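K.L.:
need a 3D model of the following:
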Amino acid sequence: MLKEFKNFIMTGNVIDLSVAVLLAGAMGMVVNGFVTDIMMPIVGHFSGGIDFADMKIVLSEAIVGADGEVTKPENAIMYGKWVNAIINLVIVGFVLFVIVKAYNKTKTPPAPKEDAPKGPTTEELLMQIRDELKKK
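P.N.:
Take a look at the predicted model:
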């Protein structure tokens, strides 16, 4: 059983998949860093310094005890985080679009296919059949 597991793990597909997963995780961190650290401050600047993550609709306020401890936490709809997620999605989608477009430009175009030799037309085939029938 251990030998079968070793053979399974050492197949090319499993190794390729593991490399792809690791690279996808690293790429995700790079893109997330780009969005969080570079693009979101720019979006915040052009939106008047608004931090969307803090936007919310409070349904019920937090209840704080006399000792300063929160006895009941605030209940709020955090729509600002959702707006941030949508902005992140648009930015990540655009960045991936640019990356894929640049990658596609580096690929060599496939060689043009040669046209198949043209056969006789329908009229030529009918004339050949006619001639063959006349011979018989």
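
K.L.:
please make it C-alpha for all contacts and neighbour counts, starting now.
P.N.:
Noted.

K.L.:
I figured Val35 hits Val92, correct?
P.N.:
Yes - here Val35 reaches Val92: they are 7.1 Å apart, a contact under CA atoms under 8 Å.

K.L.:
looking at these two, which has the bigger crowd around it?
P.N.:
Just comparing Val35 and Val92: by other CA atoms under 10 Å the higher neighbour count belongs to Val35, 21 against 17.

K.L.:
excluding covalently adjacent residues, which one is nearest to the more buried one?
P.N.:
In space, and not counting its chain neighbours, Val35 is closest to Asn88: 6.4 Å by CA to CA, 6 or more residues apart in numbering.

K.L.:
give the buried residues for the host helix or strand of the one you found.
P.N.:
Assigned by DSSP states H and E, Asn88 falls within helix 79-106. Buried residues in helix 79-106, counted by 16 or more other CA atoms under 10 Å: 80-81, 84, 87-88, 91-92.

K.L.:
and the furthest pair within these?
P.N.:
Distance extremes for the buried residues of helix 79-106: the farthest pair is Gly80 and Val92 at 18.0 Å, using CA to CA.

K.L.:
rewinding a little: show me which of the buried residues of helix 79-106 is closest to Val19.
P.N.:
Using CA to CA, the shortest approach to Val19 within the buried residues of helix 79-106 belongs to Val92, at 21.7 Å.

K.L.:
where does the nearest residue to that closest one once chain neighbours are set aside fall, secondary structure wise?
P.N.:
Excluding its sequence neighbours, the residue lying closest to Val92 (CA to CA, 6+ apart) is Val31, at 6.7 Å. Under the criterion of DSSP H and E, Val31 resides in helix 12-33.

K.L.:
another one to check against the first:
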Amino acid sequence: MKLFKEFKDFAVKGNMMDMAIGIIIGAAFNKVIDVLVKQVMLPPLSLLSGNMDIQDMRIVLKNAIVAEDGTVTKEEVAIGYGALIEAAVDFFIIGFTIFVVVKFMNRLIKKAEDTKDKTVTTPKNIELLSKLSDLMEEQNELLKSKV
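P.N.:
Model prediction:
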């Protein structure tokens, strides 16, 4: 019963909802990046490589063995480095996009936490901490002047 109560507390606090929203947005973001890489970025790269599909690039270690009737009796053995290139392009695009989003969010957070900037409303907790800091500095000055 305690386990159920802990799960209910976890779900009610919003952690589970935040996580679910993040996973859903991440899946949608993955689709966008996949299309961006496969449909926008890789076609020009394949033109540079002589109209070869980058994902099909490989080093053949052993050719396939084909029977007289045309059926493949043994598959070829190959190192598919083209798929690795495509995955690396995906990774760098996703990494750069996340970097830009985090940088933008940090800028907004920093601007919101700046107590001297009056164009943005400062959150109450930052405002109270700033007032507390000012009061402590004032108290220290008073104590220094008495010594």
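
K.L.:
what's the TM-score here?
P.N.:
The TM-score (TM-score structural alignment, normalised by the length of the first structure) is 0.68; 122 aligned residues with a CA RMSD of 2.9 Å.

K.L.:
will you turn the buried residues of helix 79-106 of the first structure into a markdown table that also has distance to Ser18 of the first structure?
P.N.:
What follows is the buried residues of helix 79-106 of the first structure, written out as a markdown table (distance: CA to CA, whole Å):
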| residue | distance to Ser18 of the first structure |
| --- | --- |
| Gly80 | 36 |
| Lys81 | 32 |
| Asn84 | 31 |
| Ile87 | 30 |
| Asn88 | 26 |
| Ile91 | 27 |
| Val92 | 23 |
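
K.L.:
for Phe52 of the first structure, state which of those is nearest.
P.N.:
Closest to Phe52 of the first structure, out of all of these and judged by CA to CA, is Gly80, at 4.5 Å.

K.L.:
so the counterpart of the closest one in the second structure versus Met52 of the second structure, what's the distance?
P.N.:
Alignment note (TM-score structural alignment): Gly80 of the first structure maps to Gly82 of the second structure. Separation of Gly82 of the second structure from Met52 of the second structure (CA to CA, to the nearest Å): 10 Å.

K.L.:
now do Ala112 of the second structure
P.N.:
From Ala112 of the second structure to Met52 of the second structure the distance is 50 Å (CA to CA).

K.L.:
the more surrounded of those two?
P.N.:
Under the criterion of other CA under 10 Å, the comparison of Ala112 of the second structure against Met52 puts Ala112 first, with 18 against 13.

K.L.:
hmm, back to that, what lines up with the residue nearest to Val92 of the first structure in the second structure?
P.N.:
So Val31 of the first structure corresponds to Ile33, using TM-score structural alignment.

K.L.:
I'd say its match and Phe92 touch.
P.N.:
No - taking contacts as CA under 8 Å, Ile33 of the second structure lies outside contact range of Phe92: 10.4 Å.

K.L.:
coming back round to it: right, and the helix or strand after the helix holding Asn88 of the first structure?
P.N.:
Defined by DSSP H and E, the subsequent element after helix 79-106 of the first structure is helix 122-135.

K.L.:
and the angle for the helix holding Asn88 of the first structure with helix 12-33?
P.N.:
For helix 79-106 of the first structure against helix 12-33, the angle by axes from the mean of the first three to the mean of the last three CA atoms, to 10 degrees is 120 degrees.

K.L.:
in the strand or helix carrying Asn125 of the second structure, what counts as buried?
P.N.:
If you go by DSSP H and E, Asn125 of the second structure is part of helix 124-146. For helix 124-146 of the second structure, a neighbour-count test (16+ other CA under 10 Å) marks nothing as buried.

K.L.:
swap in stretch 54-71 of the first structure?
P.N.:
Met55.

K.L.:
got the contact list for that stretch?
P.N.:
72-81 (CA atoms under 8 Å, 6 or more residues apart in numbering).

K.L.:
same question, stretch 27-39 of the first structure
P.N.:
By CA under 8 Å, 6+ apart, stretch 27-39 of the first structure touches 88, 91-92, 95.
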